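K.L.:
sequence and computational prediction follow.
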Amino acid sequence: MKIALVGYGKMGQIIDEIAQQRGHEVVARLKETPTVESLNNADVVIEFSNPEAAFNNIKFCLEQQIPVVCGTTGWLDKKPEIEKIAIDNETAFIYGSNFSLGVNLFFAMNEKLAQLMQPFKNEYNCQLEEIHHIHKKDAPSGTAISIAEGIIKHSDFNSWKLEETQGSELGIFAIREDEVPGTHSVFYRSNVDEIELKHTAFNRKGFALGAVIASEWIVGKKGIFGMNDVLGLS
């Protein structure tokens, strides 16, 4: 495939390396807003930029009928608009709050655990925690939001909030520390014990590999997809 990388920070550089290892050609490495010329006839765009730029980057690429795999978080209030643009232009779009295989298995386990814990909601209090490097601009992380949404789907919580769990609001502690790639934990605590579900990323390569696998999968498809579709978990 011909891959255009829109957003060329640390993640973009790792994706570049893995894409080439898997036999693909990286035809664009963009730190600025893409243009028709700079996309260089790409088959697919992998977008890892920043929350301020993501919407316009994705919109432009979809309007050129190029499928987009996006891992940028912090812009999701505009996601329904992007999905409509993808459908209207008969192309494909995948958003992943986290592309790693381990995290997507974690998402599935998290939902199963939430179902198991629901009958014991009066005995156990649920709380989320996420730890990331100090350069991360959004809080909570997109991954933490996905985890929270998975719990909310199978519980009496109706929303999430930063800090302590209160009533019908599921709490997320967002910690920024050193160069931590990403650690996510779900706690169910009672007066007598604690159940913890935890995923710890050792580096960014798992995220990058998942994004490349998603880009391989999306070419030739039309519609809105997620990593569950790519990995066959749905």
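P.N.:
Received the coordinates, thanks. Remember, it's a predicted structure, so these values are computed and weren't measured experimentally.

K.L.:
going forward, measure contacts and count neighbours with C-alpha atoms only.
P.N.:
Noted.

K.L.:
which residues does the closest residue to Asp43 other than its chain neighbours contact?
P.N.:
What sits nearest to Asp43 in space, not counting adjacent residues and going by Cα to Cα, 6 or more residues apart in numbering, is Lys2, at 5.1 Å. Lys2 makes contact with His24, Glu25, Val26, Val27, Asn41, Ala42, Asp43, Val44, according to Cα atoms under 8 Å, 6 or more residues apart in numbering.

K.L.:
presented hereafter is structure B, for comparison with structure A:
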Amino acid sequence: MKIALIGYGKMGHAIEEIALERGHEIVLKVGIENIEENTIENIQKADVAIEFTGPEVAFDNVIKCLDAGVPVVSGSTGWLQRFEEATVYCNKKNGALLYASNFSVGVNIFFAINKKLAELMAPHTEYDVSVTEIHHTQKKDAPSGTAITLAEGILHSIKQKKKWVNEVSRNREELQIISERIDPAPGTHIITYSSEIDDIEIKHTAHNRKGFATGAVLAAEFLPGKKGIYSMSDVLGL
């Protein structure tokens, strides 16, 4: 399979390593130093594009891949206020878009556990729930996309929580997400349910970027030949 890498930072390098190990070919690598090569013509050389950039350019990159007629896997966070727009455009172009806030197989299992735990805790209003996320200091967005996905999974079942906030909050209707930036942490996410009697906590800790990169390549292998909007749940059958 021929892959275009839109975004060639630390994640792009990690994805390249896994893709090559799995027998794929990288036909385009776009980083800050060669942004002029990010063209529709170059993207069309690929069977699938993997887009890991920044929130300020992610949407435009996704649209460019759809215009090129190439299915695109996007792992950029911080741009989801335009995701519905991207969804409409994808369907209009009869294209394929797979987005995930986190591609790690372990994290996506953690998402499923988080949703199930929220369902179990919903009747027990004596517990208050919070989210903590810890990442390296170079991470541009806060809270992390993974933390937002976890928060949304909680809000679906814990009805006394009306919204999430990225700060300490004593308002029982607000789900607090605490963001910490500590090097060299690749990513830790903690869900805590606290009461006067006890605490219940689930935690996922990434040791390196290999899990994210492997999941992104699995997504890229899944997407060619498909149409519409997909997630890692589709890839993993969760």
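P.N.:
Okay, I see it. Since the structure is predicted, the reported quantities are computational estimates derived from the model, not experimental observations.

K.L.:
quick one: TM-score?
P.N.:
Once the chains are overlaid, their TM-score stands at 0.97 when taken by TM-score structural alignment, normalised by the length of the first structure; 232 aligned residues with a Cα RMSD of 1.0 Å.

K.L.:
quick one, what contacts the counterpart of Phe173 of the first structure in the second structure?
P.N.:
In the second structure, the residue matched to Phe173 of the first structure (TM-score structural alignment) is Ile178. When contacts are counted by Cα under 8 Å, 6+ apart, Ile178 of the second structure touches Val131, Thr132, Glu133, Pro143, Asn166, Glu167, Val168.

K.L.:
can you confirm the third one is in a helix?
P.N.:
It stands for Glu133 of the second structure. No. Using DSSP: H, G, I helix; E, B strand; the rest coil, the secondary structure at Glu133 of the second structure is strand, not a helix.

K.L.:
what does it align to in the first structure?
P.N.:
By TM-score structural alignment, Glu133 of the second structure lines up with Glu130.

K.L.:
helices of the second structure, start to end?
P.N.:
Using DSSP state H, the helices of the second structure run over 10-21, 40-43, 58-67, 83-92, 105-121, 145-157, 210-222, 232-236.

K.L.:
got the ones you listed as a markdown table, with distance to Asp199 of the second structure and mean neighbour count columns?
P.N.:
Compiled in a markdown table, those are given as follows (distance: least, Cα to Cα, whole Å; neighbours: other Cα atoms under 10 Å):
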| stretch | distance to Asp199 of the second structure | mean neighbour count |
| --- | --- | --- |
| helix 10-21 | 35 | 18 |
| helix 40-43 | 50 | 17 |
| helix 58-67 | 39 | 21 |
| helix 83-92 | 35 | 15 |
| helix 105-121 | 12 | 18 |
| helix 145-157 | 16 | 21 |
| helix 210-222 | 29 | 22 |
| helix 232-236 | 29 | 17 |
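
K.L.:
export those to TSV and tack on distance to Ser74 of the second structure?
P.N.:
Below are the helices of the second structure laid out as TSV (distance: least, Cα to Cα, whole Å):
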stretch	distance to Ser74 of the second structure
helix 10-21	12
helix 40-43	14
helix 58-67	7
helix 83-92	11
helix 105-121	15
helix 145-157	12
helix 210-222	9
helix 232-236	11
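
K.L.:
could you find the counterpart of Thr35 of the first structure in the second structure?
P.N.:
Under the alignment (TM-score structural alignment), Thr35 of the first structure maps onto Thr39.

K.L.:
nearest spatial neighbour of that match, skipping sequence neighbours?
P.N.:
Here the residue nearest Thr39 of the second structure, using Cα to Cα, 6+ apart, is Lys64, at 7.8 Å.

K.L.:
alignment lookup: that neighbour to the first structure.
P.N.:
Under the alignment defined by TM-score structural alignment, Lys64 of the second structure corresponds to Phe60 in the first structure.

K.L.:
isn't that match up against Leu39?
P.N.:
No. Taking contacts as Cα atoms under 8 Å, Phe60 of the first structure lies outside contact range of Leu39: 10.5 Å.

K.L.:
now do the contacts for His24 of the first structure.
P.N.:
Met1, Lys2, Ile3.

K.L.:
what's the spacing between the first one and Val44 of the first structure?
P.N.:
The one in question is Met1 of the first structure. 8 Å (Cα to Cα, to the nearest Å).

K.L.:
if you count what's nearby, which of these two comes out ahead?
P.N.:
Counted by other Cα atoms under 10 Å, Met1 of the first structure and Val44 do not tie: Val44 has more neighbours, with 27 against 17.

K.L.:
so that one sits against Gln65, correct?
P.N.:
No. Look at Val44 of the first structure against Gln65 with Cα under 8 Å: they stay out of range, at 9.4 Å.

K.L.:
picking that back up, wouldn't the match of Glu133 of the second structure be in contact with Ala174 here?
P.N.:
Yes. Using Cα under 8 Å, Glu130 of the first structure is in contact with Ala174, at 5.1 Å.

K.L.:
so what sits against both of those two?
P.N.:
With Cα under 8 Å, 6+ apart as the test, Glu130 of the first structure and Ala174 both reach Pro140, Ser141.
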